[in-house]
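>>> With the input below, show me the fold.
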Amino acid sequence: MTQAVAHAEGVRPGRVRVRPGQRRARRREGLVGLGFLAPNLVLMIGFLFVPIVLAVQLSFQETRGFGDPEWVGAANYETMVQDPEFWRSLANTVLFTAVTVPIELAAGLSLAVLLNSVLPARGLLRTLIVLPMVISGVASAMIAVILFYESNGLVNKVLEAVGLGRIAWQSEGAPAMLSVMLVAVWLRLGFNMVIYLAGLQAISPELYEAARIDGATRWQQLRSITVPLLGSSTFFLLIMNVIASFQVFDVIFVMTGGGPSGATSVLVTYAYRNGFLIREQGYGAALGIVILLITLAFTFLQWRTNRSRDQVG
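Okay, the predicted model is just below:
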């Protein structure tokens, strides 16, 4: 009947006639939406897309900040492939990411589950965990320097008090990397906990009640209800934590400066060293583009392969 009426009115079957008034209303809605988006679009174009285009252009040039830059094509990228310091920084970045991200996710989820239950002083504990989020990374790293100071830092004093020896946090590679990992986890823990708490609030309590009636233990409820329904939160936090790990700079720059002997040098600190200290700005820009491409590739791969990103929570 509907197709017959549409055919009689001159409209093809399966299509709905849009009146001129409706077209104008939709056009107005689109313009209103564009008006709301315009300030953000202007800021993104001016402070994100334009700098990226200029960085791409600079990565194909050789310049030290003085005189006219010289176009060298892909020479900076060819140098990068043959640069052992680049590969060492990349390996350190991958190691840093592989260690910190799972800990941040697991610890954030554990704290969220714990502080989502009935617990004395729950609000105070949440505030203490989230507090590092409101402190700048440089200030937090300065606090960490005092804590991990090799000669008379608080951490070494505690280790000596319990009968353990001092650890060379600044002069040995493995302890130095461990110290920056611990601080990075501490700084991001609150953000992960907040996102997981928001996801837990969206899960219906009736699911847990039904599971308890069926005799499910707490571990079974966590594994079969909580973790699957927090799929979208985990997907978001995985992307954000990996990007943050590949772009980590302030903590390492303040605590170790990439030392000792490059043991904590990551891609961003190596790019900073080349771009601002050695002033090989073309090579530093090329390193920045590689970091951008790696994070984009990881995000795209996760988006294409992760099936839990649209789940509740």
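
>>> going forward, measure contacts and count neighbours with C-alpha atoms only.
Fine.

>>> tell me which residues in the longest helix anywhere in the chain are buried?
For the chain, the helix with the greatest residue count under DSSP state H is helix 84-115. Neighbour-count burial for helix 84-115, with 16 or more other C-alpha atoms under 10 Å as criterion, is recorded at 86, 88-90, 92-94, 96-97, 100-101, 104-105, 107-109, 111-113, 115.

>>> so how far is it off the chain centroid?
Remark: helix 84-115 is offset 10 Å from the chain centroid, using C-alpha atoms, centre = their mean, to the nearest Å.

>>> cool, stretch 166-176 as well?
With C-alpha atoms, centre = their mean, you get 27 Å for stretch 166-176.

>>> can you tell me the distance between the two ends of that stretch?
Length of stretch 166-176, first residue to last, C-alpha to C-alpha, to the nearest Å: 13 Å.

>>> neighbouring contacts of that stretch?
Stretch 166-176 has contacts (C-alpha atoms under 8 Å, 6 or more residues apart in numbering) with 148-150, 156-157, 159-160, 179, 256, 259-261, 263-264.

>>> Please generate a structure for the following sequence too, so the two can be compared:
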Amino acid sequence: MDLKMDSENSMKSQGKQRAFLSLKRREALSALVFVSPTLLLLLVFSFIPIFYSFWVSLQRWNLIQPPVYTGIENYINVFKDRYFRQALVNTLYFTGVSVPLTVMLSLGLAIMLNRKIRFISFYRTGYYIPVITSIVAVSVIWTWIYNGDTGLLNKVLASIGITGPNWLFDPGWAMPAVIIMTIWKNVGYYMVIYLAGLQGIDKSYYEAAEIDGATRWNCFRHVTLPMLAPTTQFIVIMAVISALQVFGQIYVMTGGGPVGSTTTVVYLIYQTAFSAFKVGYASAIAFIFFIVVFGLTLLQWKISRGRVEFM
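I've put the predicted structure just below:
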């Protein structure tokens, strides 16, 4: 009798396990069906082009004659190329200056616009308009603003007795001019993200801090900043990646000049591939730069991971 009951219990247990596994398989199959379009798009438009680009980076190819396999020769030449080193320094300079200023300014604007003031929706919309405006259109407008003879900025400076430089044609001022324009263009996007983070902070934290006698600065330092740490981490990572890939404003406003002072790595890749027609060499630069961007992003993530407590 006991053996019969044990056998029945064992069969029931096995049946439940089979049903559970069958359910898990159906769920996995359903998930695969839903994600398959995205995977297909990634395969066609990302992974295949990436592998093809790597294959091209091992060739000497000018788009006219058949490609010639050269192994890692292109990669060796990239590290010897002073133009690549200059472009990399320019890119890191652009990133190192624009990202901190963008983050701080967007946080400050978000804090100001998180209060109940008149026309708050108008201000929020106004700061966000540059984000949705074409980078080409914005770059053309700022090129006019920076014009050394008829530009609005130099006219304003002249009205207060200051002679402005020829912004986009001065090697010392061209990159700062592009950085200012980029900050103006991007700050609204990160401001909106910070606004969402600020509105997610429980008001009781501020009430408790005020009861303990905390000043506004102490509330900002010990409540706002720690609670916004995950948001700040996300913004910094996204801003760094975006800054490292800067291209549109460089192409329209300076063309990489004067004397290469605003040539970034992405613009150098464009010039090498479509002006010099060194497609294999340009692909090698792109892969080396990919490693640089990936390494910086990973380092940034590891440094901030131990300091950020996700909620």
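
>>> quick one: which of the contacts of stretch 166-176 of structure 1 is most hemmed in?
Tallying neighbours with other C-alpha atoms under 10 Å puts Thr264 at the head of those, with 28 neighbours.

>>> Just to confirm, what residue in structure 2 is aligned with that residue?
When structure 2 is aligned by TM-score structural alignment, Thr264 of structure 1 is paired with Thr262.

>>> quick one: contacts for that match?
Counting by C-alpha under 8 Å, 6+ apart, Thr262 of structure 2 has contacts Ala87, Asn90, Ala174, Met175, Ile250, Thr254, Gly255, Gly256.

>>> can you tell me how far the third one sits from Arg118 of structure 2?
Spatial separation of Ala174 of structure 2 from Arg118 of structure 2 under the definition C-alpha to C-alpha is 38 Å.

>>> Could you do the first one as well?
Taking C-alpha to C-alpha as the measure, Ala87 of structure 2 falls 46 Å from Arg118 of structure 2.

>>> same thing with Leu244 of structure 2?
38 Å.

>>> Those two - which one has more neighbours?
Each of Leu244 of structure 2 and Arg118 has its neighbours counted (other C-alpha under 10 Å); Leu244 has more, 22 against 8.

>>> so the more buried one makes contact with Tyr93?
No. Counting by C-alpha atoms under 8 Å, Leu244 of structure 2 stays clear of Tyr93, with 9.7 Å between them.

>>> Three-state assignment for Val118 of structure 1, please.
Here Val118 of structure 1 is coil, with the state taken from DSSP: H, G, I helix; E, B strand; the rest coil.

>>> how about it, what's its match in structure 2?
The criterion is TM-score structural alignment: under it, Val118 of structure 1 has Lys116 as its aligned partner in structure 2.

>>> Can you get me a residue count around that match?
Neighbour tally, Lys116 of structure 2, other C-alpha under 10 Å: 8.

>>> Over to Tyr208 of structure 1?
Neighbour count for Tyr208 of structure 1, taken as other C-alpha under 10 Å: 17.

>>> Ok, Ala216 of structure 1 next?
Around Ala216 of structure 1 there are 15 residues (other C-alpha under 10 Å).

>>> now do Pro130 of structure 2
The local packing of Pro130 of structure 2 (other C-alpha under 10 Å) involves 19 other residues.

>>> How about the one 10 residues further on?
Other residues lying near Val140 of structure 2 total 14 when counted by other C-alpha under 10 Å.

>>> what residue of structure 1 matches up with Ile129 of structure 2?
For Ile129 of structure 2, the residue aligned by TM-score structural alignment is Leu131.

>>> Excluding chain neighbours, give the residue nearest to its match in space.
Once flanking residues are discounted, Leu131 of structure 1 sits nearest to Gly190: 7.4 Å by C-alpha to C-alpha, 6 or more residues apart in numbering.

>>> which residue in structure 2 lines up with the one you found?
So Gly190 of structure 1 corresponds to Gly188, using TM-score structural alignment.

>>> same thing with Gly163 of structure 1?
By TM-score structural alignment, Gly163 of structure 1 lines up with Gly161 in structure 2.

>>> Then Val50 of structure 1?
Per TM-score structural alignment, Val50 of structure 1 is aligned with Ile48.

>>> and the gap between that match and Pro176 of structure 2?
38 Å.

>>> more neighbours, these two?
The residue with more neighbours, out of Ile48 of structure 2 and Pro176, is Pro176; 18 against 12, by other C-alpha under 10 Å.

>>> After alignment, which residue of structure 1 pairs with the more buried one?
In structure 1, Pro176 of structure 2 lands on Leu178 (TM-score structural alignment).

>>> and that match, how far is that from Asn92 of structure 1?
Distance from Leu178 of structure 1 to Asn92 of structure 1, by C-alpha to C-alpha: 12 Å.

>>> What about Val16 of structure 1, how many residues nearby?
9.

>>> Show the contacting residues for it.
For Val16 of structure 1, no contacting residues are found, by C-alpha under 8 Å, 6+ apart.

>>> And it, how far from Ala8 of structure 1?
As for Val16 of structure 1, its distance to Ala8 of structure 1 is 13 Å (criterion: C-alpha to C-alpha).

>>> same thing with Leu54 of structure 1?
Leu54 of structure 1 sits 58 Å away from Ala8 of structure 1 when distances are taken as C-alpha to C-alpha.

>>> So what does Arg82 of structure 2 match up with in structure 1?
Match for Arg82 of structure 2 (TM-score structural alignment): Pro84.

>>> List the buried residues for the host helix or strand of Val56 of structure 1?
Assigned by DSSP states H and E, Val56 of structure 1 belongs to helix 50-59. Neighbour counts over helix 50-59 of structure 1 (16+ other C-alpha under 10 Å) mark Ile52, Ala55, Val56, Leu58, Ser59 as buried.

>>> So what does the last one match up with in structure 2?
Structural alignment places Ser59 of structure 1 opposite Ser57 in structure 2 (criterion: TM-score structural alignment).

>>> quick one: secondary structure of the nearest residue to that match once chain neighbours are set aside?
Leaving aside its chain neighbours, Ser57 of structure 2 sits nearest to Gly280 (4.3 Å; criterion: C-alpha to C-alpha, 6+ apart). Classification of Gly280 of structure 2 by three-state DSSP places it in helix.

>>> so what corresponds to Gly280 of structure 2 in structure 1?
By TM-score structural alignment, Gly280 of structure 2 lines up with Gly282 in structure 1.
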